[in-house]
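sequence unknown, structure follows:
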């Protein structure tokens, strides 16, 4: 296997196979080598998303528990939502934070994740949120959200021992851990 890329793949055609309320499945024809075209199924949700890791000055992390239809169970995860047309990721982050937790705060861009780049066309921008303050907001959730607040160190421990399985939550907690612990504003 060569480390040099002699050819750059390109999409030559796309056509919808299924379109639902939440996502669309496309057939994507990709030229993978000169003169060789392969078909791939691609899922698109139409917009990228944001996710938030809000940590208070006292070291409490504010998460949400919600029903996840694909796993058929309730899971703890990050507050999150889609970026609406004309919105910057930071604006969507503040809107989602207010809608889901009735909070606002200072945003620090933590990471951008492509959850399944082999077939899902959606990126999620994740923000660490500090200096939390109350805000007005009303949710638009399709499922019942329950706030799950706990010490940051406990959330990290749950991520490490497999109690949390949402990849955005686990990765965000582990990425933010040095920053949160270094700030000295945390409960251990």
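On my side now, so go ahead. Fair warning: this is a prediction, and the values are worked out from it, not measured in the lab.

C-alpha only now, for contacts and for neighbours.
Noted.

And the helices in this protein?
Assigned by DSSP state H, the chain shows helices spanning 89-101, 152-160, 167-183.

so how far is the first one off the chain centroid?
Shown here is helix 89-101, whose average C-alpha point lies 13 Å from the average C-alpha point of the whole chain (C-alpha atoms, centre = their mean, to the nearest Å).

ok, residues contacting it?
Contact partners of helix 89-101, identified using C-alpha atoms under 8 Å, 6 or more residues apart in numbering, comprise 49-52, 62, 79-84, 103-105, 107, 125, 127, 135-140, 145, 147.

Swap in 6 Å and give it another go.
50, 83, 103, 135-139 (C-alpha atoms under 6 Å, 6 or more residues apart in numbering).

what's the answer for the longest one, then?
When contacts are defined by C-alpha under 6 Å, 6+ apart, helix 167-183 is touched by residues 77-78, 156, 159.

So which of those wins on neighbours?
For these, the largest neighbour count, defined by other C-alpha atoms under 10 Å, is 25 neighbours, found at residue 78.

any idea how far that residue is from residue 10?
As judged by C-alpha to C-alpha, to the nearest Å, residue 78 and residue 10 stand 34 Å apart.

structure B:
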């Protein structure tokens, strides 16, 4: 039995009655950004679009961060520029686009690492890039984005991570990699 109705962004979602047959996968929800599956009748798996995050440092060693409201947690966050990879884009193209949209910058991109944001239940990978040789290059922001650019000293970013005022896995990994590079 299936029940359909409006999903995220007007897309159709599908709810399915679960099966506990070994090897079975039931799609519980299929939206614009995520798909929720039930495997073997007991494992909830979130299929999520992959994302990118970009580490940017200016000539004074400050880290580019963006402040923006995040509905899922009900507050503003300060984080590294980041976003989802669109259909047909490579991770590098997405990193370049996000940096242009959120900060009006472009540069040479180098992949630092990629990691799973929450591998216990989601397949989302985040590709972390370092942008250098920066130049102005602006793309329009998405209609739903309200972003303020902030240049922060790395020490302030690390303190924000320690005291909980800065959150988000991409920002945490970005700052940690930066700190490791400085100490290496």
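Yep, that arrived. Predicted, not measured: the structure shown is a model, and the values here were computed from it.

Quick check: TM-score for this pair?
Put the two chains on top of each other and the TM-score (TM-score structural alignment, normalised by the length of the second structure) is 0.79; 163 aligned residues with a C-alpha RMSD of 2.1 Å.

circling back: show me the one of the helices of the first structure that comes nearest residue 30 of the first structure.
helix 167-183 (28.3 Å; C-alpha to C-alpha).

Compute the inter-axis angle for that closest one and helix 152-160.
140 degrees (axes from the mean of the first three to the mean of the last three C-alpha atoms, to 10 degrees).

what does residue 52 of the second structure align to in the first structure?
Aligned by TM-score structural alignment, residue 52 of the second structure pairs with residue 50 of the first structure.

right, and its match touches residue 125 too?
Yes. With contact defined as C-alpha atoms under 6 Å, residue 50 of the first structure and residue 125 form a contacting pair (4.7 Å).

quick one: which of the two has more around it?
Set residue 50 of the first structure next to residue 125 and count neighbours by other C-alpha under 10 Å: residue 50 wins out with 25 against 21.

and the more buried one, what does it touch?
80-81, 93, 124-126.

separation between the residue mapped onto residue 149 of the second structure from the first structure and residue 65 of the first structure?
By TM-score structural alignment, residue 149 of the second structure lines up with residue 147 in the first structure. Going from residue 147 of the first structure to residue 65 of the first structure by C-alpha to C-alpha gives 6 Å.

Could you give the number of residues near the alignment partner in the second structure of residue 96 of the first structure?
When the second structure is aligned by TM-score structural alignment, the residue opposite residue 96 of the first structure is residue 98. The number of residues packed near residue 98 of the second structure is 26, by other C-alpha under 10 Å.

How about the one 10 residues further on?
Other residues near residue 108 of the second structure come to 13 when the count uses other C-alpha under 10 Å.

how about the residue mapped onto it from the first structure, what does it touch?
Residue 108 of the second structure maps onto residue 106 in the first structure, with residues paired by TM-score structural alignment. Counting by C-alpha under 6 Å, 6+ apart, residue 106 of the first structure touches 129-131.

what about the nearest residue to residue 41 of the first structure once chain neighbours are set aside, neighbour count?
Distance criterion C-alpha to C-alpha, 6 or more residues apart in numbering; nearest residue to residue 41 of the first structure, sequence neighbours excluded, is residue 27 at 4.8 Å. For residue 27 of the first structure, the count of nearby residues is 17 (other C-alpha under 10 Å).

Do I have it right that residue 27 of the first structure meets residue 18?
No. Counting by C-alpha under 6 Å, residue 27 of the first structure does not reach residue 18; the two are 9.5 Å apart.

which one of the helices of the first structure lies closest to residue 69 of the first structure?
So among these, helix 167-183 is nearest, using C-alpha to C-alpha, at 16.2 Å.

So residue 33 of the second structure versus residue 152 of the second structure, what's the distance?
Using C-alpha to C-alpha, we find residue 33 of the second structure at a distance of 30 Å from residue 152 of the second structure.

Between the two, tell me which one has more neighbours.
residue 152 (16 against 12).

pretty sure the more buried one contacts residue 62?
Yes. Residue 152 of the second structure is in contact with residue 62 according to C-alpha under 6 Å; the separation is 5.1 Å.

shared neighbours, these two?
Going by C-alpha under 6 Å, 6+ apart, no residue sits against residue 152 of the second structure while also sitting against residue 62.
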